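Trainee: Compute the structure for the input listed below.
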Amino acid sequence: MVANELKEFLDEKVILYNKPDFIESDPIQIPHLFTEKEDIEIAGFLAATIAWGNRKMIINNAHKMMNLMGNSPYDFIMNHKEHHLESLATFVHRTFNGTDFTTFVKALKNIYTKHNGLEAVFEKSLTSNSLQKSIHEFKKVFFEIEHAQRTQKHVSDPLKGSAAKRINMFLRWMVRNDTTGVDLGIWKSIPPAALSCPLDVHSGNVARKLGILTRKQNDAKALAELDVQLRLMDANDPVKYDFALFGLGVFEKF
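Mentor: You can find the predicted model right below:
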């Protein structure tokens, strides 16, 4: 496929998949449960954190997380007492357990109390066309509280080679305003042009078949390669193509 044909093909797939019925089978439904900014971003961050494995299980467990916080995530994070954290001990999603959940609650409280919230932390280290350094700096801020070493693996670091799929997905949800009501677009201080594709096995395999990714591993170098290609197709909204790549992989078995 020549460049123009490929762009047209992928643009059509974006239109096909970037619409409200996508929400029904995707973890993005979790932040859509809320209307207040802080509730939306906390729900989105926690849902994205456990977004690996079976999608149905991810969604069910993300709902459990919200239930354990009384379906008021921001209020729970800011006003919980130690004994409220006991109920989190039973939570488990694959390798993310109650200890991790408790640490995340405390780390988020620290971010809202001392760093002016999630958006401010990511915006602070923003470079002109990438959020990858911001993710690296975010991880440092997130774990400045006392924490178990094991919990660090649940926040990826692109500067240590990770494609950081789940954080890039969370950032897409928060930053990108797609006008169709899927991505929430509540963060106005970060441009969609700086977003990177949430690179996973599906989007990676499709990108390779289409010839816009040559690297075999789904890591930070692969993400940088894919970023270049997606920005050539749409410099202002490169991650809209996540819908095309993911849809082709998951729904069409491309």
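Trainee: From here on, just use CA atoms for contacts and neighbour counts.
Mentor: Will do.
Trainee: Distance check, Phe143 against Pro73.
Mentor: 20 Å (C-alpha to C-alpha, to the nearest Å).
Trainee: What of Ile111?
Mentor: Distance, Ile111 to Pro73, by C-alpha to C-alpha: 14 Å.
Trainee: Glu119 now?
Mentor: Using C-alpha to C-alpha, Glu119 is found at 16 Å from Pro73.
Trainee: Could you pull out the strands in this structure for me?
Mentor: 92-93, 96-97 (DSSP state E).
Trainee: Would you reformat the ones you listed as a markdown table and include mean neighbour count and distance to Gly249?
Mentor: A markdown table is the format used below for the strands of the chain (neighbours: other C-alpha atoms under 10 Å; distance: least, C-alpha to C-alpha, whole Å):
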| stretch | mean neighbour count | distance to Gly249 |
| --- | --- | --- |
| strand 92-93 | 16 | 24 |
| strand 96-97 | 16 | 26 |
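Trainee: Including distance to Arg150, could those strands go into a markdown table?
Mentor: Converted to a markdown table, the strands of the chain look like this (distance: least, C-alpha to C-alpha, whole Å):
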| stretch | distance to Arg150 |
| --- | --- |
| strand 92-93 | 14 |
| strand 96-97 | 9 |
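Trainee: Compare the ones you listed and report which one is nearest to Ile42.
Mentor: strand 96-97 (16.6 Å; C-alpha to C-alpha).
Trainee: What number of residues are in the vicinity of the nearest residue to Asp39 once chain neighbours are set aside?
Mentor: Distances taken as C-alpha to C-alpha, 6 or more residues apart in numbering put Tyr74 closest to Asp39, at 5.2 Å, once the chain neighbours are dropped. Neighbour count of Tyr74, defined by other C-alpha atoms under 10 Å: 22.
Trainee: Check the one 5 residues further on too.
Mentor: Residues near Asn79, counting by other C-alpha under 10 Å, number 11.
Trainee: now the other sequence, so there's something to compare against:
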Amino acid sequence: MPRTLDLKTCLDDLYAARSAAHLANDPLSFCHRYGEPADREVAAVIASSFAYGGIKIILRTLERVFAELGPSPRRFVERFDPKPGLRTFDGFKHRFNDGRDLCALLWACRLMIEESGSINAFFTRFHDSGAEDATAALDGYASAVRGLDYRPIFRKSTIPADSYFPFFFPAPASGSACKRLCMFLRWVVRPADGIDLGLWQGISPAQLVIPVDTHISRICSYLGFTQRKNADWRMAQEITASLRLLDPTDPVKYDFSLAHLGISEGCTGTDPLRCLNCAIAGVCPQAA
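Mentor: Reported below is the predicted structural model:
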């Protein structure tokens, strides 16, 4: 219990110390460029989808994409026409996603909005408010998005094997940690606190699962939140269960600040001088 109390105090302090500099170094910053909730929702889908790889590359990719979306991402996707869109984004590349994949993502946003009125409403069709977490909702959402009609993009009824569009919508059922989808949910579900957006209704922050990337898996291993070696869905649930002991109603509140120990502060767990000055040095065995 003393260690749990120490951990909670330390992580609550870390949460309180989140800064505008951290936000500027995060794909979530693109959502904050817009004032309208509907624009922020669409921006969150797009920004989170490309949040893989090095942060500098992510931000460079998103600058290009959002420059095309203009002042209202929601209006852009509502009017998105795949034929000129494919020309606009011809040559686009973000690691293994190309312009077709980006156009399919924009088309998916248009179809979800046309079908349900918002992406929130499309997602919550698969959500059970009584479920322990969002596992089943993510399975249903990912499957439904992949099952939309992409013939205007791919010219065939099925997504071709050479497209990496399905990479945007993995599912817990496959064992994937679903890092970017969990991050997207954190952005739109958690209350607006200067970082997260507080956009969506119908999902409790207590049901969120932590987005597991290399930083979260490593740092949470140091803190004893997981014993697993593979960054998969089971690790994400195990870390989240540990964080629920610290805050049962909002366990994923700690994600942003923990991740930025690596993203912005350069934590690698191998530099004694950096460990000495780390905000969690007092509870992290790696800094001992």
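Trainee: still on that earlier bit, surely the residue nearest to Asp39 of structure 1 meets Phe45?
Mentor: No. Using C-alpha atoms under 8 Å as the test, Tyr74 of structure 1 is too far from Phe45 to be in contact (11.8 Å).
Trainee: need the contact list for Lys106 of structure 1.
Mentor: Taking C-alpha atoms under 8 Å, 6 or more residues apart in numbering, we find Lys106 of structure 1 in contact with 77, 145.
Trainee: one more time with 7 Å, if that's ok
Mentor: By C-alpha atoms under 7 Å, 6 or more residues apart in numbering, the contact set of Lys106 of structure 1 is empty.
Trainee: Gln229 of structure 1 maps to what in structure 2?
Mentor: Matched by TM-score structural alignment, Gln229 of structure 1 corresponds to Ser242 in structure 2.
Trainee: now Phe143 of structure 1
Mentor: Checking TM-score structural alignment: Phe143 of structure 1 goes with Arg146.
Trainee: separation between the closest residue to Val175 of structure 1 other than its chain neighbours and Leu118 of structure 1?
Mentor: In this structure, Val175 of structure 1 finds its nearest non-sequential neighbour in Gly185, 4.5 Å apart by C-alpha to C-alpha, 6+ apart. Gly185 of structure 1 sits 14 Å away from Leu118 of structure 1, taking C-alpha to C-alpha as the criterion.
Trainee: What of Val14 of structure 1?
Mentor: Taking C-alpha to C-alpha as the measure, Val14 of structure 1 falls 28 Å from Leu118 of structure 1.
Trainee: Same drill for those two, tell me which one is more crowded.
Mentor: Each of Val14 of structure 1 and Leu118 has its neighbours counted (other C-alpha under 10 Å); Val14 has more, 21 against 18.
Trainee: In space, not sequence, find me the middle residue of structure 2.
Mentor: Met183 (2.2 Å; C-alpha atoms, centre = their mean).
Trainee: Please pull up the equivalent of that residue in structure 1.
Mentor: Under TM-score structural alignment, Met183 of structure 2 pairs with Met169 in structure 1.
Trainee: Next, the contact list for that match, please.
Mentor: 48, 198.
Trainee: go again using 6 Å as the cut-off
Mentor: The neighbours of Met169 of structure 1, taking C-alpha atoms under 6 Å, 6 or more residues apart in numbering as the test, are Pro198.
Trainee: ok, now how distant is it from Ala3 of structure 1?
Mentor: 26 Å.
Trainee: how far away is the alignment partner in structure 1 of Asp196 of structure 2 from Pro20 of structure 1?
Mentor: In structure 1, Asp196 of structure 2 lines up with Asp183, judged by TM-score structural alignment. Counting by C-alpha to C-alpha, the gap from Asp183 of structure 1 to Pro20 of structure 1 is 9 Å.
Trainee: Check Ile28 of structure 1 too.
Mentor: Distance, Ile28 of structure 1 to Pro20 of structure 1, by C-alpha to C-alpha: 11 Å.
Trainee: try Ser189 of structure 1
Mentor: Taking C-alpha to C-alpha as the measure, Ser189 of structure 1 falls 25 Å from Pro20 of structure 1.
Trainee: All the helices of structure 1, in order from the start?
Mentor: With helices called from DSSP state H, structure 1 shows them at 3-17, 37-49, 55-68, 73-79, 98-114, 118-124, 132-142, 165-175, 201-210, 220-233, 241-250.
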